[in-house]
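Visitor: pasting the structure only:
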């Protein structure tokens, strides 16, 4: 659940939720939805999160700019 009273922890949880939901969308062939969710992950992920780097790579692979 991405609903923590600590705003920093909550942002990290939202980052992870968006990233993994994007991965699922990508597996289902929903490229535009995946790109949208990876973009949201990029906004919310702290730079030190591996999901931030992975989301940037996925957006690039999908033809967008991180």
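Guide: Nice, thanks for sending it over. Treat the numbers as computed from the prediction; the structure is a model and nothing was measured. Residues are numbered from 1 along each chain as shown.
Visitor: contacts, neighbours, all on C-alpha from now
Guide: Fine.
Visitor: let's verify the residue of the chain most remote from its centre: helix, strand, or coil?
Guide: Ranked by distance from the centre of the chain (CA atoms, centre = their mean), the top residue is residue 5, with 20.7 Å. Assigned with DSSP: H, G, I helix; E, B strand; the rest coil, residue 5 falls in the coil class.
Visitor: next one for the comparison:
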């Protein structure tokens, strides 16, 4: 998350979105579904709607049985 920090708030939000999404994917790969669900939720909340990670996070949440 420290690497996602940026003085430009728009860029920072996008980078935090990506960090949460890919950390969620890693958690999912490791079988830590609750953490993955939490991080996908954060990614969905932070991702600009134009980011593919926003759509992917919503799809992953649906597969995990959580409502986006």
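Guide: Thanks, I have the structure now. Remember, it's a predicted structure, so these values are computed and weren't measured experimentally.
Visitor: what does the residue farthest from the centre of the first structure correspond to in the second structure?
Guide: If you follow residue 5 of the first structure across to the second structure using TM-score structural alignment, you land on residue 7.
Visitor: now do residue 20 of the first structure
Guide: By TM-score structural alignment, residue 20 of the first structure lines up with residue 22 in the second structure.
Visitor: ok, residues contacting the helix or strand hosting its match?
Guide: Here residue 22 of the second structure, judged by DSSP states H and E, is contained in helix 9-29. With contact meaning CA atoms under 8 Å, 6 or more residues apart in numbering, helix 9-29 of the second structure is reached by 1, 4-6, 33, 35-40, 42-44, 46-48, 53, 57.
Visitor: what about it, how far off from the first structure?
Guide: With mean CA distance after the TM-score superposition for the first structure, helix 9-29 of the second structure departs from the first structure by a mean of 0.2 Å once superposed.
Visitor: now the next helix or strand after that helix: how far from the chain's centre is it?
Guide: Later in the chain than helix 9-29 of the second structure, the nearest helix or strand by DSSP H and E is helix 33-46. Average the C-alpha atoms of helix 33-46 of the second structure, do the same for its chain, and the two points are 5 Å apart (CA atoms, centre = their mean, to the nearest Å).
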